[in-house]
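Participant: structure for the following, please:
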Amino acid sequence: MDPFGESGPDEPEEFDPDSLGPDVPEAPDVEPDLEESFANIDEVDDELVTAFWGAAVFLNVALAALAIGAMLVYFRGDWTNGGGALLVGTVAAVFAARFYFGYQRSDDESADSEEEGKQEEGEP
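Facilitator: Reported below is the predicted structural model:
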């Protein structure tokens, strides 16, 4: 018997690569409704928006500066520029933490004041 001879009766004549694996799923066509998405934007607290964007910007700066600074120090041995970038990244991370914990503290204080108001009214 020749293993490279004619194919058997159960084998297809030509290989179909699409027969391997499951069918590829298709996503439905959905049009985003931006008016509906942004309809409730006025309900968001201004302090929350400020804290979010402040933390987001400072964390992006911190991540980039820390990564670039570490690479400058490690690969080039450039402590002047790399150290400066590490310092900028550290300061940016501290400012991001300040935005985050500042909002968290003010949110906790507002929740405590609401809880005290309910206790004064006689609600449990």
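
Participant: okay, CA-based contacts and neighbour counts for the rest of this
Facilitator: Fine.

Participant: show me what stretch 57-73 is in contact with.
Facilitator: Contacting residues not belonging to stretch 57-73 are listed as 78-79, 81-86, 88-93, 95-96 [C-alpha atoms under 8 Å, 6 or more residues apart in numbering].

Participant: quick check: ChimeraX command selecting the buried ones in those.
Facilitator: A single ChimeraX command selects the buried members of the contacts of stretch 57-73 (16 or more other C-alpha atoms under 10 Å):
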select :82,83,85,86,88,89,90,91,92,93,95,96
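
Participant: so which bits of the strand or helix carrying residue 48 are buried?
Facilitator: Following DSSP states H and E, the helix or strand that holds residue 48 is helix 46-71. Of the residues in helix 46-71, 51, 54-55, 58-59, 61-66, 68-71 count as buried by neighbour count, 16+ other C-alpha under 10 Å.

Participant: another sequence for comparison is provided below:
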Amino acid sequence: MFPDSEEWPDEPDDPDPESRWGQPEDDLTSIPSVEDPGERVDADAEVEIDSDLARYFWVTVVYANVALGGVSIGLLVIAFRGQFTVGGVAIAVGLIALYRTYDLYDSYQTRVADDDATGADDAAAASADTAGEVSANGSE
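Facilitator: Predicted coordinates:
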């Protein structure tokens, strides 16, 4: 038996894992900070969102979640329980919700495209009226 005062001859010294980083508390304060010019938005500023857009968004989120849940739970019920009726109904509900999600998205895109076309037509008509007035007045 070895006495307590003797060290093991083949035991390496324990390395200090913090020695390779120095003093991070002191070193990190010397890192310069750079302000991104694109992020000068006030955090407390409120953003106005069109109520129709918010409604379309939340209804689409609910339908998409129902679609995901219905299809996945239906497949799991069929695969693990063998209950084709319950699983089939869940998959059908999920597919109907998925179709409804697509339908809402498509109707919103159509509405936005119609609004853009109407806005472009109004702008073209306004510029044509302005051009007609300018030529009638003889200026330019």
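
Participant: what does the superposition give as a TM-score?
Facilitator: TM-score of the superposed chains, computed with TM-score structural alignment, normalised by the length of structure 1, equals 0.70; 102 aligned residues with a C-alpha RMSD of 2.6 Å.

Participant: right, and the helix or strand after the helix holding residue 48 of structure 1?
Facilitator: Following helix 46-71 of structure 1 in sequence, per DSSP H and E, is helix 79-120.

Participant: that next one corresponds to what range in structure 2?
Facilitator: The aligned range for helix 79-120 of structure 1 in structure 2 is 84-125, by TM-score structural alignment.

Participant: average distance between that stretch and structure 1?
Facilitator: Compared with structure 1 after the fit, stretch 84-125 of structure 2 shows a mean deviation of 0.7 Å (mean C-alpha distance after the TM-score superposition for structure 1).

Participant: returning to what we had before: next, give me the two most distant ones among the buried residues of helix 46-71 of structure 1.
Facilitator: Farthest apart among these by C-alpha to C-alpha are 51 and 71. That separation is 29.9 Å.

Participant: counterpart of residue 55 of structure 2 in structure 1?
Facilitator: When structure 1 is aligned by TM-score structural alignment, residue 55 of structure 2 is paired with residue 50.

Participant: residue contacts, that match?
Facilitator: Residue 50 of structure 1 makes contact with no residue under the criterion C-alpha under 8 Å, 6+ apart.

Participant: so how far is residue 62 of structure 1 from the residue nearest the centre of structure 1?
Facilitator: A centroid search over structure 1 (C-alpha atoms, centre = their mean) returns residue 56, at 9.9 Å, as the residue closest to the centre. Separation of residue 56 of structure 1 from residue 62 of structure 1 (C-alpha to C-alpha, to the nearest Å) stands at 10 Å.

Participant: same check on residue 78 of structure 1?
Facilitator: Applying C-alpha to C-alpha, the value for residue 78 of structure 1 to residue 62 of structure 1 is 19 Å.

Participant: how about residue 35 of structure 1?
Facilitator: Going from residue 35 of structure 1 to residue 62 of structure 1 by C-alpha to C-alpha gives 34 Å.

Participant: what does residue 59 of structure 1 correspond to in structure 2?
Facilitator: By TM-score structural alignment, residue 59 of structure 1 lines up with residue 64 in structure 2.

Participant: what's the spacing between its match and residue 87 of structure 2?
Facilitator: As defined by C-alpha to C-alpha, residue 64 of structure 2 lies at a distance of 18 Å from residue 87 of structure 2.

Participant: likewise for residue 104 of structure 2?
Facilitator: 26 Å.

Participant: same check on residue 13 of structure 2?
Facilitator: From residue 13 of structure 2 to residue 87 of structure 2 the distance is 63 Å (C-alpha to C-alpha).

Participant: again, but for residue 117 of structure 2
Facilitator: Taking C-alpha to C-alpha as the measure, residue 117 of structure 2 falls 45 Å from residue 87 of structure 2.

Participant: and the strand or helix carrying residue 134 of structure 2 with helix 51-76, angle?
Facilitator: In the assignment (DSSP H and E), residue 134 of structure 2 maps to helix 84-137. Relative orientation of helix 84-137 of structure 2 versus helix 51-76 (axes from the mean of the first three to the mean of the last three C-alpha atoms, to 10 degrees): 160 degrees.
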